[in-house]
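Engineer: The following block contains a protein sequence and its predicted model.
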Amino acid sequence: MTIEVYRINPETGVRTTVRRKHAVKPVEMVEVGQKYPPCMCARCEGRTELLRAKLAEVNRRSRGEL
């Protein structure tokens, strides 16, 4: 299986390659479920812990513990 990412100019119709064609090996066994795996990109990495900490703080405030 191959994948290529490109952008098309709506005015001229010119196709500009964003990422060159790349071969992708399919997985052997598909995981059954409806949830997405956690994002591990540089922008999102570590946000899960930050969100959990903020949620814990909000919960403590709502219980009057702070």
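Structural biologist: Great, that's in hand. Numbers count the residues shown, from 1 in each chain.
Engineer: hey, let's count contacts and neighbours off CA atoms from now on
Structural biologist: Fine.
Engineer: Which elements pack onto the host helix or strand of Ala53?
Structural biologist: Here Ala53 sits within helix 47-62, counting by DSSP states H and E. Helix 47-62 sits against no helix or strand, with contacts defined as 3 or more C-alpha pairs under 8 Å, 6 or more residues apart in numbering; DSSP states H and E.
Engineer: dropping in the other structure now:
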Amino acid sequence: MGTVSKVLEQINQYVWGLPTLLLLVSTGIILTVRLKGLQFSKLFQIKKAIDNSYYFWKNNLQKR
């Protein structure tokens, strides 16, 4: 059981190390470029939608 645990621990350290970090960062950069900075250009629309949703649920829960 100890050997299996050690092997799994080494695999875990490799997978969640530099390769995953590079994959996540590069995916974020690629999506930002391909979507033309969608998360920045629509920031105020996103905030407005979240605020409206919050106040909608808050008001409906108070009526109960």
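Structural biologist: Here it is on my side, so go on. Keep in mind that this is a model prediction, so the values were computed, not measured.
Engineer: Fetch the TM-score of the aligned pair.
Structural biologist: Remark: TM-score between the superposed chains equals 0.34 [TM-score structural alignment, normalised by the length of structure 2]; 33 aligned residues with a C-alpha RMSD of 3.2 Å.
Engineer: Could you report the neighbour count for Pro19 of structure 2?
Structural biologist: 10 (other C-alpha atoms under 10 Å).
Engineer: and the longest helix along structure 2, how far out from the chain's middle?
Structural biologist: In structure 2, with assignment by DSSP state H, the single longest helix is helix 43-62. With C-alpha atoms, centre = their mean, to the nearest Å as the basis, helix 43-62 of structure 2 stands 20 Å off its chain's centre.
Engineer: For the helix or strand hosting Arg19 of structure 1, name the packing helices and strands.
Structural biologist: Here Arg19 of structure 1 sits within strand 15-23, counting by DSSP H and E. Under the contact criterion of 3+ C-alpha pairs under 8 Å, 6+ apart, strand 15-23 of structure 1 touches strand 2-8.
Engineer: hmm, who's touching the strand it packs on?
Structural biologist: Val14, Arg15, Thr16, Thr17, Val18, Arg19, Arg20, Lys21, His22, Ala23, Val24 (C-alpha atoms under 8 Å, 6 or more residues apart in numbering).
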